[in-house]
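> The amino acid sequence is not available; the structure is as follows:
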C-alpha cells in the first residue's frame, strides 16, 4: 500500500487502475449484470479520492469490483473480490484496542485502522454472505468482518470463511491474528 499522505494518483496510476478495473468488470459480468462500465467510469472520474481508495484495495491484493448499484444514493458498490483474503492485509488483529492489549508478538497492524487509512469499510456479515453468492471466496483463508459492539465489548471479534459449500461465521479474541486471516472491504462511489 502507498505510504504517501497525498491521496491522489499520478496520471499513470490513474490510467492503469481504470484499465484494470474495466477489464475485471468486463470479465465478471455476473457480479453486475445490468450495469455499464461507461457509467461506472464516469462516476469514478468524478470522485478522484475514491479512485485512490480503490488503488489501495488493488495494491493490497483485494481485486475490487462492482457488486451492485444503490439507485437511491446513486452509488456503485465495490467489494474486494480476490479469491482469497487479500494478501497485503493478512496477519492483522481486529482493531487498535486489540493490538494495544497484546503484550507479546504484536502484529504489525489491525484491520479497522487499515480500512480507515484506505478509506474503505470492513464488510459486514450480511455483505460477506452476499459476496459468496457471486462466487466462492475464502476457501483457504478467512476474513474479519464488522463485529457487533456487544461481542467486541467482551473482547471478541467475528470472521467468516467459505467451506463445504457454506459460509461459516466464527469468533476469536479480537487480539488474535493468523497468516491466513485478513479482511475484505467495501467502497461506495
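Great, that's in hand. Just so it is clear, the structure is predicted and the values come from calculations on it, not from any experiment.

> all contacts plus neighbour counts: C-alpha atoms, from now on.
Fine.

> for this structure, longest helix please?
Ranked by residue count, the top helix of the chain under DSSP state H comes out as helix 11-27.

> structure B:
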C-alpha cells in the first residue's frame, strides 16, 4: 500500500494497529506526568472502537509527532492526544500556513501547508491555549517553532501566528502566512 493509498483509505492493517497501540501504550506508561489519573485500558478501548482515530495517531507518529494523551474531557468523555515531540515534528516542517498562502507564492513554493496536512491527517492544529497547556506539561520547541491556529482577522491581513519556548517562556509571533522555515512545523491534537 502506498502512502497516498493509506491516506485515502484511512485504514491500518492488523499488524499496524497492533504496532501503534503497543507504541502508544509504552509512551503512555513512560510519561505519566502528562495524564496522572488516567488508565491505559480505557484509552485503548476507545481507540479500538474508533479505528479512524488510530489511523490519525499513526499519521502523527509517522511524521515524528510522538502523540500521547495530555487530557481527558469529562463532559464529552474524550481523551485528548497531542504531539509531544521535543521539537516541532520533523515530518511536518518547511510548510507555509494554509492553501491560500501556498498558492500566493510565485516561486520556491513549499511542498505543502499546515492546514491541509492537518486536515488530511484527521487532526486539528493546536490553538494558542492548547500550546500553552502543553508547555505546562513539559517544555517543547526550544529550538524549533510551531504554527498555531490563526484568528481570521490576522489571516485576512495576510499573517499567521506561531509559537516557541525560549528563556523560560512561551512566545507568540507572527509571520506572513506564505513563509516557511526548516525549523517550523505544526503540532496537532486529536480527540478520541
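That came through, no problem. Just so it is clear, the model here is predicted, and its values are computed rather than measured.

> elements contacting the longest helix of the first structure?
helix 37-45, strand 64-70 (3 or more CA pairs under 8 Å, 6 or more residues apart in numbering; DSSP states H and E).

> what's the spacing between the counterpart of residue 33 of the first structure in the second structure and residue 157 of the second structure?
Mapped onto the second structure by TM-score structural alignment, residue 33 of the first structure lines up with residue 36. Computed as CA to CA, to the nearest Å, the residue 36 of the second structure to residue 157 of the second structure distance reads 42 Å.

> Residue 148 of the first structure pairs with which position in the second structure?
With TM-score structural alignment as the criterion, residue 148 of the first structure matches residue 151.

> residues contacting the alignment partner in the second structure of residue 84 of the first structure?
Aligned counterpart of residue 84 of the first structure in the second structure: residue 87 (TM-score structural alignment). By CA atoms under 8 Å, 6 or more residues apart in numbering, the contact set of residue 87 of the second structure is 140-145.

> ok, back up a step: now for the match of residue 148 of the first structure, how many residues are close by?
Here the number of neighbours of residue 151 of the second structure (other CA atoms under 10 Å) works out to 12.

> repeat for residue 164 of the first structure
7.

> Excluding residues flanking it in the chain, which one is nearest the aligned partner of residue 14 of the first structure in the second structure?
Aligned counterpart of residue 14 of the first structure in the second structure: residue 17 (TM-score structural alignment). Spatial nearest neighbour of residue 17 of the second structure, excluding adjacent residues (CA to CA, 6 or more residues apart in numbering): residue 54 at 7.3 Å.

> do you know how far the one you found is from residue 75 of the second structure?
22 Å.
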